[in-house]
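*Asks:* fold the following and give me the result.
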Amino acid sequence: MATLNKAVPLSAYTLFTRAEWAKLSKSTTDMLSPIERAQLGSINETISAEEVSDIYLPLSQLLYMHMTKSVQLHENVNHFLQKKTKKVPFVIGVAGSVSVGKSTTARLIQALCSRWPNSPKVDLITTDGFLYPNAVLEERGLMKRKGFPESYDIGRLIRFLYELKSGRAYIEAPMYSHLTYDILEDQAQKIIEPDVVIVEGINVLQVNKKDRRIPQVFVSDFFDFSIYVDADEEDILSWYIERFKLLRNTAFQQPESFFHRYRHLSDSQAFDFAKDVWSTINGVNLEKNIRPTRHRADLILKKGAGHKVKEVHLKKM
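*Replies:* Predicted structure coming up:
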């Protein structure tokens, strides 16, 4: 961290404790029912009414403020230029480590944004769909580097975002199956005239430094607002191991699961296997490629025990 002098640290962010952030909400109503919260949660992350009211309602209201200002600026510019152009989607990026809960955060944001006063059409895509197929990764010797920058077709992702921000009415995004651990070659997500698009993935704030064949345009260049979901690595590792054990008893039991071979692991074997995968793959990726992008985000949600957000860091304007 840069310092003006030894006593005065400089920061581009304003820090809010959980209590301070919760006070910012103008609504005391839980806008998500218990059934909705259960549907939006994950296998090892439940969403409480308190988490919605304290953290995600103020965040939704902040995002709404940014979106409405964007719409107003578009109208003012149209008036100034004497043009009638259609407003392109407001794009929100959500980044963070494997198992930190960024997918749950993205789903919560989607649900709350769809309840904004203007009832916008909100789509959510994940960058998992832009991974290279397993056959390509095998051919290139990258299966054990899955999730690292070189395992993604960044050119295809950039083209998708170009089309999105160019105002195309219909776009297709590739889809990924966490069950088969591969791209769904015969399926695509249809994006039709969205007002808001949430782009979630571990790589959305990364910059392309290695492949000079790709123009130096970054995924985050297309974002109107970006969020990084953060936590101490000790907590993330604990959540990763917990999730692996739960999946061992559920999804891994299905014959079509890529990890079907691990369905009979004992608790101690599952712990050792998951910890080894973390230390050799996911933890390395977090340290080298994911965490260094944290301070490119407009807002950082810092989680603690139980996936509860304990701090919010908002970039100064």
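*Asks:* CA atoms for contacts and neighbours, from now on please.
*Replies:* Fine.
*Asks:* in the protein, which strand is the longest?
*Replies:* Secondary structure of the chain per DSSP state E: the longest strand is strand 182-192.
*Asks:* check which residues of that strand are buried.
*Replies:* For strand 182-192, burial by neighbour count (16 or more other C-alpha atoms under 10 Å) applies to D182, I183, I191.
*Asks:* same thing with stretch 4-15?
*Replies:* Y13, L15.
*Asks:* show me how far it is from its chain's centre.
*Replies:* A distance of 28 Å separates the centroid of the chain from that of stretch 4-15, by C-alpha atoms, centre = their mean, to the nearest Å.
*Asks:* and S99, which of the three is it?
*Replies:* Using DSSP: H, G, I helix; E, B strand; the rest coil, the structure places S99 in coil.
*Asks:* OK, contacts around it?
*Replies:* Residues in contact with S99 (C-alpha atoms under 8 Å, 6 or more residues apart in numbering) are I236, L237, W239, Y240, R243.
*Asks:* can you pull out the strands in this structure?
*Replies:* Using DSSP E, strands in the chain cover 3-5, 8-9, 13-17, 90-96, 122-126, 170-177, 182-192, 196-200, 225-230, 299-303, 309-315.
*Asks:* the third one - contacts with which helices or strands?
*Replies:* When contacts are defined as 3 or more C-alpha pairs under 8 Å, 6 or more residues apart in numbering; DSSP states H and E, strand 13-17 sits against strand 309-315.
*Asks:* let's see this one next to it:
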Amino acid sequence: MDKRIKPPAPYHHFTKAQWSNLRADEKMTLSREDVKRLRTLSDPISLEEAEEVYLPLTRLLSFYVEAVQSLHNVSTRFLDTPDQKVPFIIGVAGSVAVGKSTTARILRALLQRWPASPKVDLVTTDGFLHPNAVLEERGIMERKGFPESYDRARFVAFLADIKSGKADVAVPVYSHLVYDVVPGEFVTIDRPDILIVEGLNILQPGELPRTGKPILFASDFLDFSIYIDAAESDLRDWFMERFFRLRETAFQDPSSFFHRFAQMSEKEAGALGKMVWETINLPNLVDNVLPTRGRADLVLKKGQSHMIEEVQLRRV
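*Replies:* Predicted coordinates for the structure are as follows:
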């Protein structure tokens, strides 16, 4: 093989300006107050960024939803089976503190305001974490957020139920206040048109059995996947910024799992936050989260300002 021949690039690359032009005549349906309400604690997304990045993205998603539905119709005609609604599932992945929650919320709000007014639900993978008691028993409490800390079989079963059109699928509730799954509490997802799933490890394929036996992974159920990318140094800074903001707000609640951190001096809290980043979040990012970036259909690359600077769309 001629070494001068380069393999085709897997992604189209766009600057924010180039991507924004793909909005075409799509109208913005969110207000500045909507965006302010939807963004998370440390994500400074603006109305302008929502217009420039997420509006073109929802236009693209409308084409994908239409194409997937057409493919489903072909399959039901061929198999002569009853036609039923098949939810379109969008996955949002990326590091801790990169802004997954804000992206998921903005997308949901925009998709809900399509002319057809689709039913759009949003689920985070936090509810599928093993309870703290299980993590303690297995000796992996310090690896919370790593792939092995999730009940992956339950999560795959949930996605399978959603894709099959099952009604009233239960999702366990996770409380960030008590840092644990809440026993006996669930939210119900009932046959959405679109489901957005947000989490650290949703693009992971996992290990294949040597026997060749078919096995399902969460990523098998995603119709479109988004990875939010940023430099490691920026992710660390954003994590620390969020940590200190939480120390001044949510951690002040006496019932918070992290209340003791609010009582620390700023220096002590800073040292603790740095330790959490270096011993938990960074290894998880390097070993588990970042390697899945190349599996995403769309990569949103953020700069130091937390603003998206580049968009990469997988070639079809």
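*Asks:* TM-score of the superposition?
*Replies:* After superposition, the two chains reach a TM-score (TM-score structural alignment, normalised by the length of the second structure) of 0.94; 314 aligned residues with a C-alpha RMSD of 2.0 Å.
*Asks:* re earlier: in a markdown table: the strands of the first structure, plus distance to T293 of the first structure.
*Replies:* Formatted as a markdown table, those follow (distance: least, C-alpha to C-alpha, whole Å):
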| stretch | distance to T293 of the first structure |
| --- | --- |
| strand 3-5 | 20 |
| strand 8-9 | 20 |
| strand 13-17 | 15 |
| strand 90-96 | 9 |
| strand 122-126 | 18 |
| strand 170-177 | 24 |
| strand 182-192 | 26 |
| strand 196-200 | 14 |
| strand 225-230 | 8 |
| strand 299-303 | 11 |
| strand 309-315 | 14 |
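*Asks:* which of these is buried the deepest?
*Replies:* Burial of the strands of the first structure is given as mean neighbour count (mean count of other C-alpha atoms under 10 Å); strand 90-96 ranks first at a mean of 26.
*Asks:* in the second structure, what residues pair with that strand?
*Replies:* Strand 90-96 of the first structure corresponds to residues 88-94 in the second structure, going by TM-score structural alignment.
*Asks:* quick one: the residue of the first structure positioned farthest from its centre from H74 of the first structure, how far?
*Replies:* In the first structure, the greatest distance from the average C-alpha position (C-alpha atoms, centre = their mean) is reached by Q82, at 37.2 Å. With distances taken as C-alpha to C-alpha, to the nearest Å, Q82 of the first structure is found 12 Å from H74 of the first structure.
*Asks:* how about the helices in the stretch 1-150 of the first structure?
*Replies:* All helices of the stretch 1-150 of the first structure, identified by DSSP state H, counting those that start in this stretch, fall at 18-22, 34-40, 49-51, 57-81, 102-113, 134-139.
*Asks:* among those, which comes closest to V197 of the first structure?
*Replies:* helix 102-113 (8.5 Å; C-alpha to C-alpha).
*Asks:* give me the mean deviation of the closest one from the second structure.
*Replies:* After superposition onto the second structure, helix 102-113 of the first structure sits on average 0.8 Å from its aligned residues (mean C-alpha distance after the TM-score superposition for the first structure).
*Asks:* tell me how far that helix lies from the chain's centre.
*Replies:* Helix 102-113 of the first structure sits 9 Å away from the centroid of its parent chain (C-alpha atoms, centre = their mean).
*Asks:* what packs against that helix?
*Replies:* Helix 102-113 of the first structure sits against helix 34-40, helix 57-81, strand 90-96, strand 122-126, strand 196-200, with contacts defined as 3+ C-alpha pairs under 8 Å, 6+ apart.
*Asks:* one more pass at 10 Å, please.
*Replies:* Counting contacts by 3 or more C-alpha pairs under 10 Å, 6 or more residues apart in numbering; DSSP states H and E, helix 102-113 of the first structure packs against helix 34-40, helix 57-81, strand 90-96, strand 122-126, strand 196-200, strand 225-230.
*Asks:* I'd like these as a markdown table, with distance to S48 of the first structure appended.
*Replies:* Output for those, formatted as a markdown table (distance: least, C-alpha to C-alpha, whole Å):
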| stretch | distance to S48 of the first structure |
| --- | --- |
| helix 34-40 | 7 |
| helix 57-81 | 13 |
| strand 90-96 | 20 |
| strand 122-126 | 22 |
| strand 196-200 | 22 |
| strand 225-230 | 17 |
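*Asks:* burial count for the aligned residue in the second structure for H307 of the first structure?
*Replies:* Applying TM-score structural alignment, one finds that H307 of the first structure aligns to H306 in the second structure. Neighbour count of H306 of the second structure, defined by other C-alpha atoms under 10 Å: 18.
*Asks:* contact partners for H306 of the second structure?
*Replies:* Listed by C-alpha atoms under 10 Å, 6 or more residues apart in numbering, the contact partners of H306 of the second structure are S42, D43, P44, I45, V98, G99, A230, D234, L235, W238.
*Asks:* over to K303 of the first structure?
*Replies:* Each residue near K303 of the first structure by C-alpha under 10 Å, 6+ apart is listed here: V100, G101, V229, D230, A231, D232, D235, I236, V309, K310, E311, V312.
*Asks:* okay, those in CSV with distance to Q216 of the first structure next?
*Replies:* Formatted as CSV, the contacts of K303 of the first structure follow (distance: C-alpha to C-alpha, whole Å):
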residue, distance to Q216 of the first structure
V100, 28
G101, 29
V229, 25
D230, 26
A231, 30
D232, 31
D235, 34
I236, 31
V309, 34
K310, 35
E311, 33
V312, 30
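*Asks:* so the residue farthest from the centre of the first structure versus T68 of the first structure, what's the distance?
*Replies:* Using C-alpha to C-alpha, Q82 of the first structure is found at 21 Å from T68 of the first structure.
*Asks:* again with R248 of the first structure
*Replies:* Separation of R248 of the first structure from T68 of the first structure (C-alpha to C-alpha): 44 Å.
*Asks:* looking at those two, which is more packed in?
*Replies:* R248 (22 against 13).
*Asks:* find the nearest non-adjacent residue to that one, please.
*Replies:* R263 (5.0 Å; C-alpha to C-alpha, 6 or more residues apart in numbering).
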